[in-house]
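In: Structure here, sequence nowhere to be found:
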């Protein structure tokens, strides 16, 4: 028996995650997080900031919270709920206060029951509607508290009736049992009149008799039964549309609240009967909401449920409570209140947060702190190096960034490829070799040729000299105060990525200096916060650079110094730092002496001067003359391309590029 063929059926997309949506792009998020980390914030704070602000084409938590607040204000304004909620809040506070007093003085109550009740009252939600839901089935022990709760139910019952009958809430304010009975009698008489009208038996006299008895409930003063039906049907249809827009759970909750309003099942029966009559008499009304109309007027009671949901969403989006997570956000509620796009935005933010952790860009250190991982730092360095390359190519013409860091300088000659060669192919000679071989073998080169290993020739290059590169970065407070902190870090990351990926044979040492100097790794430099510490101890930094060069005696020493101030500190024999401003002669002498030791190694030295301070310019120019060094004065935004260009210009070359000479970097 042949196997049954499986068929696939396609239907309308009805919501949920978009199956065709591209995966979330972590690039923008990671760049934003890294930018804040380099500015001195913790990765945890930086991630929260990105989630709050969102991306260039994605709403953040603050945007969604703002929309939630505007939606809440709209509901409050549309349904004039300010006074109602204010009264309910006052009654609720009274009920809770009196109940706590009763629990405290009731010595006969079981301790476990007392503790449970006190805990419930203590942990009520701040949202008034949400608190009402928590206390819906609470058994009040205080008589005063129970009376306040009943008044709340009475107020909600009047809200519910006001949805159907304009002015009913005010008419029933401070109502007695007789008043409530009269309202139910009105509903019964109204349904009898509508039943009679449906059968075609109602007369104008019947209508006038009804209005004479119950006209106070209809301030619109309809003149005919049709006018009465029109006004009632419009409000009832609005109520029906609202109920259809709610989830089954919300509908059930609202109906239970309505049924409890006066503790009167008869009231609900009469209202259900009224809806049935009105739908039969006015079938043309939009009873389902499919025509796209608004929710109608007088839906105060339903709005309370929406407000409770909006209050919960506001708390979830704020993420300020202990243990908060984006997983806490009720996406279904968000979609109900703000539309599907809001839920998509919140889901995307959650996926970004999870992906940054899952894909290894953010890691948890042993001390519990969140940190940028080596993978994230590599990606950031790659991005910053590409930015530096683009800046250089924009100034010097378009070039291919893939050629940065090739194995040597081309000599102009070629040779046959050998196993292990990393030199670039000479494509023209390789293809020519294949053509000659094909013709010699009797083939037709016009019909195409196939390259073989023996055809390939590579560009012959001179071996590059390995370099020991010491990057000295000024981290005194003036760097942060003058807006040079982030450019310095971007430069260090770009250079680190270039050396670690394109010049793996080189050694790079990162040395920071302020009051004292220290050797740091790239992760420490990336996360280094700015500290209000005076002192520019270039002397100590040069000592550390000399130690680094001594550890790599066979490599070409390269010293790159980035600073925005004259030396104002030096290291004393006991290891302490001596600081004085303006710079004193002892500090300058110690700095110059250590630079002389560096220069005697044949070190290629470049100073990168940030700022236009005349004293610094004169000092660095004097140092450059003494050490046969160069001084480059880039704008902070151009610091990374300047350092990368200078590193490549002097790397493995017999001569030094001139100040205005363009290197073929990119």
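Out: Now that the structure is in, tell me what you want to look at. All figures in this text were calculated on a predicted structure; none of them were measured in a lab. Numbers count the residues shown, from 1 in each chain.
In: going forward, measure contacts between C-alpha atoms and count neighbours the same way
Out: OK.
In: Return the residues in contact with the closest residue to residue 62 other than its chain neighbours.
Out: With sequence-adjacent residues excluded and distances taken as Cα to Cα, 6 or more residues apart in numbering, residue 62 is closest to residue 52, at 5.2 Å. The contact partners of residue 52, taken as Cα atoms under 8 Å, 6 or more residues apart in numbering, are 60, 61, 62, 63.
In: same check, this time on residue 23
Out: Residue 23 sits next to no residue when contact means Cα under 8 Å, 6+ apart.
In: Could you look up the SS state of it?
Out: Secondary structure, DSSP: H, G, I helix; E, B strand; the rest coil: residue 23 is coil.
In: Please report how far it lies from residue 349.
Out: As for residue 23, its distance to residue 349 is 12 Å (criterion: Cα to Cα, to the nearest Å).
In: for residue 253, same thing?
Out: Residue 253 is 31 Å from residue 349, by Cα to Cα.
In: what's the answer for residue 644, then?
Out: Residue 644 is 35 Å from residue 349, by Cα to Cα.
In: Same question for residue 249.
Out: Applying Cα to Cα to residue 249 and residue 349 gives a distance of 28 Å.
In: Against that first model, consider the following:
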């Protein structure tokens, strides 16, 4: 019976972003985060560091922060704060020059009147503001001079308004008396609205009525009074910071000149009241800051306020990009401001970083432990291990993609899984999957499988197999202080994770024990080892490590013991019969004897032993060689970059002949890489 619809749907609102944008590259991020975690970073810090560095094809937070800082320096170095004063001085000088020329040309003027006017012009104060004020009642004889003087008052008015309302300077050019009256009415209504809001007596209807009447003055299109106040307060605070950035003489000049704005002191009174209202309503804005401008390009009051707003935006972006405050998240980034200041490409990069952070948190690669800290999840460990295995395979093959570790154990039992056939495969075909693939291909191409199906090579799938031989593997890794001091800590962890991933994914019947040995030895899970911080205690307790390895071998009496030892130093500590740790350097003979005794025990258990010697210390080389000869083992001296390939190759070689399928001769492989292999 058909299910009856409940009337509900499964659609949800679109969450934003570019729906056609490619998915973020979590593999690259996880590789980088895993490397940093192995180096001792917490997963949270490792994720932050990746976001700072960015990926191969995108800028990171540090790149964006650098561009923000460069633009801020550029704004400060290009401009200075006296642009309006310079423009007024030029208009005043031109007006006085035009007036002098008119006085000289006017032959009909009374000589006494001419002399008096010339004396007025000659004795104008040096201060631009005082000169403009003194000429407010002057009867200009030159029409051109009168127009220049009127432009001074018009410019002052437009600049004063442009400080508070972006775009006013251009919008009010050649303004009429009606335009000025409309501005005065808007300012009066605005101050009344802000007064009511400050008393808590305003309503949305009051705001809607104000916007219906004066909305053309506010291109930001605020939706309520709080948005209106936010926009105005940010610009007013920037205007105040601009004044604070001027010299005392410049501020005095500007304040005196402001009384001449539009020839109406009432305008300045309204603006002063507006600033007071905004400062009371938004005291958290930066009203006291200042900047040092060192450039040659003069800024008008409106442009200067805009520059100060830009600088405030850049400072806010710098804080957001730093991600150093408590609770910082990539979602804090203001993408609109970033696009406005650095361009749309920067916003795209930031948006990608936001999606990447969210994807890392949502993908299951990072999880929170009981103490609230982020940890790499088992899923992340598997992904990271697979990436390390691919690197190991490429190093073993000498060519990326030439061979795949899944071929190991090809002569064993079927695992139940299948895969596409590849050149060189000897596994049996999975006939059912192969025929099914062929039928599906024919149908997809529009054919009729009832008329016959012809197999293509791409249809073939083979069964995966696992080796029959079970192994008990003990990987002993040196965690003494020299491993961290000489940069061997991360390669050691990468090696352990690669081997762990190989055994868990391809040799599930094998049992791997990870054992660290520094001043003392300890068995660890892979996630513990991956997150292990560098240890600076002195001591290389190979004796204790071999004790734990032999205990592991005895727990699996029917398995082939495989002993892999990674070290860069001779044993310098051992366990006393009472369990205490004894340390001495140079190595005490008893310490060496204890280590040799446990190695002999491993040999009697049938362990196939490989030593991986790191470093070129001759004493270590002699000691490792003699130890390997006692148990018919081998010695490998790999470079750090090849340590993982060396350990994995040794495991495959000592495990079973089938394990070497596809890799060539083990000794040849090491010899081809310049390693010395002995027994």
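Out: Structure's in. What do you need? Since the structure is predicted, the reported quantities are computational estimates derived from the model, not experimental observations.
In: Quick TM-score on the pair, please.
Out: Comparison of the two superposed chains (TM-score structural alignment, normalised by the length of the first structure) gives a TM-score of 0.64, and 495 aligned residues with a Cα RMSD of 4.7 Å.
In: picking that back up, the residue nearest to residue 62 of the first structure - that's part of a helix, no?
Out: Yes: membership of residue 52 of the first structure in a helix is supported by three-state DSSP.
In: Go ahead and confirm residue 33 of the second structure touches residue 40.
Out: No: with contact defined as Cα atoms under 8 Å, residue 33 of the second structure does not reach residue 40; the gap is 10.8 Å.
In: neighbour count winner among the two?
Out: Each of residue 33 of the second structure and residue 40 has its neighbours counted (other Cα atoms under 10 Å); residue 33 has more, 26 against 18.
In: how big's the offset between the helix or strand encompassing the more buried one and the first structure?
Out: Here residue 33 of the second structure sits within helix 26-38, counting by DSSP states H and E. Helix 26-38 of the second structure, aligned to the first structure and superposed, deviates on average by 1.3 Å (mean Cα distance after the TM-score superposition for the first structure).
In: which parts of that helix are buried?
Out: Neighbour-count burial for helix 26-38 of the second structure, counted by 16 or more other Cα atoms under 10 Å, picks out 29, 30, 31, 32, 33, 34, 35, 36, 37, 38.
In: For the fifth one, which non-adjacent residue is spatially closest?
Out: Setting aside the residues directly before and after it, residue 33 of the second structure is nearest to residue 46 in space (Cα to Cα, 6+ apart), at 5.0 Å.
In: And residue 327 of the second structure? What does it align with in the first structure?
Out: Aligned by TM-score structural alignment, residue 327 of the second structure pairs with residue 323 of the first structure.
In: and its match, that one's in a strand?
Out: No: Residue 323 of the first structure is assigned coil when assessed by three-state DSSP, not a strand.
In: any idea how far it lies from residue 308 of the first structure?
Out: Residue 323 of the first structure sits 22 Å away from residue 308 of the first structure, taking Cα to Cα as the criterion.
In: do the same with residue 300 of the first structure
Out: Look at residue 300 of the first structure and residue 308 of the first structure: by Cα to Cα, they are 12 Å apart.
In: And residue 75 of the first structure, by the same measure?
Out: 11 Å.
In: again with residue 541 of the first structure
Out: Distance of residue 541 of the first structure to residue 308 of the first structure, computed by Cα to Cα: 61 Å.
In: Looking at those two, which one has more neighbours?
Out: The neighbour count for residue 541 of the first structure versus residue 308, taken as other Cα under 10 Å, is higher for residue 541 (29 against 21).
In: Output the contacting helices and strands for the helix or strand harbouring the more buried one.
Out: Taking DSSP H and E as the criterion, residue 541 of the first structure maps to helix 538-551. When contacts are defined as 3 or more Cα pairs under 8 Å, 6 or more residues apart in numbering; DSSP states H and E, helix 538-551 of the first structure sits against strand 467-474, strand 507-513, strand 517-520, strand 569-571, helix 585-599.
In: in the stretch 551-679 of the second structure, which spans are strands?
Out: Ranges of strands within the stretch 551-679 of the second structure are 560-567, 573-575, 581-583, 608-613, 634-636, based on DSSP state E, counting those that start in this stretch.
In: Deepest in the core, which of the ones you listed is it.
Out: Stretch with highest mean neighbour count among the strands of the stretch 551-679 of the second structure: strand 573-575 (a mean of 26; mean count of other Cα atoms under 10 Å).
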